[in-house]
Structures are given as C-alpha cells and as structure tokens.
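In: Predicted model, plus sequence, below.
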Amino acid sequence: MKYQIVPVTPFQQNCSIIWCEKTKSAAVVDPGGDIARIEQQLAHHGLTITKILLTHGHIDHVGGAKALSEATGVDIIGPHKDDEFWLTSLAEQSKHFGFLPAQPFVPNRYLAAGDTISVGEQTLQVLHCPGHTPGHIVFFNQQAKLAWVGDVLFKGSIGRTDFPQSNHQQLVESITQNLWPLGRDVTFIPGHGPISNFGAEREQNPFVADQLLA
C-alpha cells in the first residue's frame, strides 16, 4: 500500500491519499478541506478514488468530505456512529474554529470495531479507539504495517480530551490496548505533525510510554 500526506486546512491536518499500487484504486482519509489540492494529487499519481474514509467528526478532518463526495460520486465511510453528533454540528464547528461554512452530512456507512475496508487489493482493518472523540476509529494495513490514527496518537503526544464526550483514561486505554498489540514496528500517520512508530512512542511518549504505565 502506498500513501501520500496532503496537509489541508489552516490546521495543516494530515489528509492522506492511500492506494493499491497494483490497481491504482485509492481512498482519501480525512479530507478536511482544500479539495482542489487533493484532486490534483489524485490526478498526479493517476489514481481512481473509490471511497472517502473518516477517522472522526472534527471539522479539520471532515470539512471537505461532502464536497469531495459530490465531486467524485464516491461514498463517505466512517467514523463510528458515536461521532454522529459531531457531524450534525459542522455548521457550528465551522463558526467556532473560523473555517469556511460546512454543512452537516450523514456518511453512507458508519464503521465499527472489526470491520474491514478494501482499497483495490489491499485491506484495512478498523479499530474503534474512543477517547479524543467517542466514535474515533483507526485504519490499519497489516501487510504494510501502517496505521492511520487520526487524533488518537501523535509523535510525542496524544489527542486532546477537553472536547464534549472526550475521556482521557479511555484514550490511554485505546492506545495501549488497541494500538500497541499491533506491533512495535507499525508506522503511524497521525492527524497532525510528523509520522512515528509505536515502538518509539512506547519508549519516549511522555503520556503513554511503557515505563509510565507499568
């Protein structure tokens, strides 16, 4: 599986284009905005977008999903249904964070733990990882040892838990019980900032390092 990070929105959110190298079938993860930039990169790589995948309902991750879906005719998939209240409040979120107006939408499909998503001949496993938001999910490709973790985990940090229905302890449990078992050699693409791997975070992350939680 191949991927390219496309920073979008004033928050420089890591939207990702991911694709099957054999079929050139692609998915776009968390298109928060700047749709023209995303479409330009799809064309540059000769890719055919087949679906839009969402990790959670915050506007910097979903603000461009409806426009991209309407422009390409592909389905919006995810997040978990517990983030429905975030998707219905997009107009309020856009005002609060100073984003361009965004209208509420309903995904074509919500996701749950244990679901799988196909991108060409590649498969993504779905993990429900609440804490930052109640319906946050993570996408994992076993073959490439790659995970798209949204705002659950960052290089040297973890997601904020000062939002409605956030929960710090639940977030820590999502990381240590759902992500760490995937393997120390898994590289993860966070919603913001540089990539890292689970092994490095288990050693150095000041919020979830193994020695802090022993």
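Out: Done, it's in. Numbers count the residues shown, from 1 in each chain.

In: CA only for contacts and neighbour counts going forward, please
Out: Will do.

In: Quick one: the strands in the chain, in order.
Out: 2-8, 13-19, 25-29, 48-53, 75-80, 109-111, 116-119, 122-128, 137-141, 146-150, 153-154, 157-158, 187-190, 196-197 (DSSP state E).

In: Okay, one more to line up with it:
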Amino acid sequence: MKIQPIGQYGKQLTRLGLVNCFLVREEDGYTLIDANLKESDQEILEAATGLPIRRILLTHPHVDHIGSVDALMGRVKGLELIASERSIPILQAPPDLSLRAGEVGPIRGGTPGIASKVTQTVVEEDRVGSLLVIDTPGHIHGHQSFLDERDGTLYSGDQFGSLGNLTITGFMPWWFPMKAFSNREQAKDTATKLLTYPIRRVACGHGKVLEGGTELLQSAIDRALCRD
C-alpha cells in the first residue's frame, strides 16, 4: 500500500495503484475515510502511526470503499462506523437496492454489503471532527463527500476521479467502470454545487490528489459539457 501525505492533516493510502482510502488526523486520533478493498486492514492500521483510528466515515457502499470495514470493526475496539442514512439499506448483507420515491435507478456497481452496523448517520452540513459533510449524489444514491475545513481538502469519494485530469463521475474513460454506474446529469449538478465551497484540493477515490479549487472544478465541468 502506497502512502502519501495530503495537505496538513491527511494521508492517501493506495492499493493496486488505483484504489484510495484516507486517514485524516483529528485531536483524538484518525478518521478513516472509506475502507478500501478486502484484506487492507493490516496495512491501514500500520499507516495510522502514533494515533488510534477512532472512526470509519464512508462516502458510499461500493465494494472498493467498504472492503475492509468488517475486519477493522472486529480489530479496533470502540471503532465508530458513520454513513449517510440512505446508504444503510445498501450496506446490508444482502443489500436492499430498492428505490425510494423520486429516485432514478437502478442502483449499480458492486454492493456486497457488510456485517457491521452503522453506529451514526450524518446529513449535509453535519461535521465529523473537522470534516464538513456534503451530499454529493450522482455516482450512487446516498453518496457523500467531506471537506476538511482546516486546509480545504475535499475528500470526494467517487464524485470525481483523477486518472489524469479531474473528471466528474459518469465522464471517466471508457475502460473505467465508474462511468457505467453514474447518473451523469446529477453528477454534473453536484459538481456545480461544489463550486460554492472553499475547496483547495481534491482527493478522489481513484487517482492522484489534485491541487486547486474553483478553477479545477470548473475545468471538470467544462470537459463534461463538451462530452454531452
């Protein structure tokens, strides 16, 4: 697992050169954003040098973001598991993929569910330590991103990918499956919404961390508009 620092408070943990999760340092220890693939738990724990992991904060329930949740919940006493309320039925094993009123579907992508139970749900404008919760629909129902208000790092989950340029989910390269799972119009609207936040860099679920704020996001929106 490759480990790289992000801003002043974060670490990017990457497996297979492509799948990211993140450790964010808080006063009481680390918040782990997403849990990568299965069998990542030992490397995640080793990356949390000097401080305990206090909570797992999920962007969404796809397999490459929840893979080591159960292993970590079993190994770390008192670990919290935090997610959006909409994610809970999708996190069940087996998952409930039924749609709610007004939703467009189907729900796609690998959603194997987990045995662990969510201990806390969050909604937009909640804060988890230094992280501001932002609803970012488009990739999957219930998707959330998290803005570290101390240094402007947006942990975007799969709202964006950064396999080269910053790219809105649904507009990724043809060979990357994230494109097939997403509601393109909703994801574009979400990207426009994010222009109003004080973002200084974007840390995606897949790809490298990219420095920049409004101009970076606007460039992703412009590329998406050109591909409509």
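Out: Ah, there it is. Computed from a predicted model, the values in this text were never measured in an experiment.

In: Can you give me the TM-score here?
Out: The TM-score (TM-score structural alignment, normalised by the length of the first structure) is 0.78; 192 aligned residues with a CA RMSD of 2.8 Å.

In: coming back round to it: of all the strands of the first structure, which lies closest to residue 99 of the first structure?
Out: strand 2-8 (11.7 Å; CA to CA).

In: Around the alignment partner in the second structure of residue 46 of the first structure, count how many other residues there are.
Out: Applying TM-score structural alignment, one finds that residue 46 of the first structure aligns to residue 50 in the second structure. Neighbour count for residue 50 of the second structure, taken as other CA atoms under 10 Å: 9.

In: next one: residue 223 of the second structure
Out: Quick note: residue 223 of the second structure (other CA under 10 Å) scores 15 neighbours.

In: hang on, the earlier thing: now that we're looking at the match of residue 46 of the first structure, how far away is residue 25 of the second structure from it?
Out: Relative to residue 25 of the second structure, residue 50 of the second structure is positioned 11 Å away (CA to CA, to the nearest Å).

In: Now render the strands of the first structure as TSV, adding distance to residue 35 of the first structure.
Out: Formatted as TSV, the strands of the first structure follow (distance: least, CA to CA, whole Å):
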stretch	distance to residue 35 of the first structure
strand 2-8	9
strand 13-19	10
strand 25-29	11
strand 48-53	12
strand 75-80	14
strand 109-111	21
strand 116-119	20
strand 122-128	23
strand 137-141	21
strand 146-150	18
strand 153-154	24
strand 157-158	27
strand 187-190	20
strand 196-197	26
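
In: Now tabulate the ones you listed in JSON lines and tack on distance to residue 40 of the first structure and mean neighbour count.
Out: Output for the strands of the first structure, formatted as JSON lines (distance: least, CA to CA, whole Å; neighbours: other CA atoms under 10 Å):
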{"stretch": "strand 2-8", "distance to residue 40 of the first structure": "10", "mean neighbour count": "17"}
{"stretch": "strand 13-19", "distance to residue 40 of the first structure": "11", "mean neighbour count": "25"}
{"stretch": "strand 25-29", "distance to residue 40 of the first structure": "13", "mean neighbour count": "25"}
{"stretch": "strand 48-53", "distance to residue 40 of the first structure": "12", "mean neighbour count": "22"}
{"stretch": "strand 75-80", "distance to residue 40 of the first structure": "19", "mean neighbour count": "24"}
{"stretch": "strand 109-111", "distance to residue 40 of the first structure": "26", "mean neighbour count": "19"}
{"stretch": "strand 116-119", "distance to residue 40 of the first structure": "20", "mean neighbour count": "17"}
{"stretch": "strand 122-128", "distance to residue 40 of the first structure": "23", "mean neighbour count": "20"}
{"stretch": "strand 137-141", "distance to residue 40 of the first structure": "24", "mean neighbour count": "24"}
{"stretch": "strand 146-150", "distance to residue 40 of the first structure": "22", "mean neighbour count": "24"}
{"stretch": "strand 153-154", "distance to residue 40 of the first structure": "27", "mean neighbour count": "26"}
{"stretch": "strand 157-158", "distance to residue 40 of the first structure": "31", "mean neighbour count": "18"}
{"stretch": "strand 187-190", "distance to residue 40 of the first structure": "21", "mean neighbour count": "24"}
{"stretch": "strand 196-197", "distance to residue 40 of the first structure": "26", "mean neighbour count": "18"}
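
In: Mutual contacts of residue 50 and residue 25 of the second structure, please.
Out: Residues touching both residue 50 of the second structure and residue 25 (CA atoms under 8 Å, 6 or more residues apart in numbering): there are none.

In: wait, what's in contact with residue 189 of the first structure?
Out: Taking CA under 8 Å, 6+ apart, one finds 14, 146, 147, 148, 149, 150, 195, 196 in contact with residue 189 of the first structure.

In: follow-up on the earlier one: minimum distance to residue 204 of the first structure: which of the strands of the first structure has it?
Out: strand 157-158 (9.6 Å).

In: Please state the offset of that closest one from the chain centre?
Out: Offset of strand 157-158 of the first structure from its chain centre (CA atoms, centre = their mean, to the nearest Å): 15 Å.

In: now do stretch 54-61 of the second structure
Out: With CA atoms, centre = their mean, you get 8 Å for stretch 54-61 of the second structure.

In: Equivalent analysis for stretch 207-216 of the second structure, please.
Out: Using CA atoms, centre = their mean, the offset of stretch 207-216 of the second structure from its chain centre is 15 Å.
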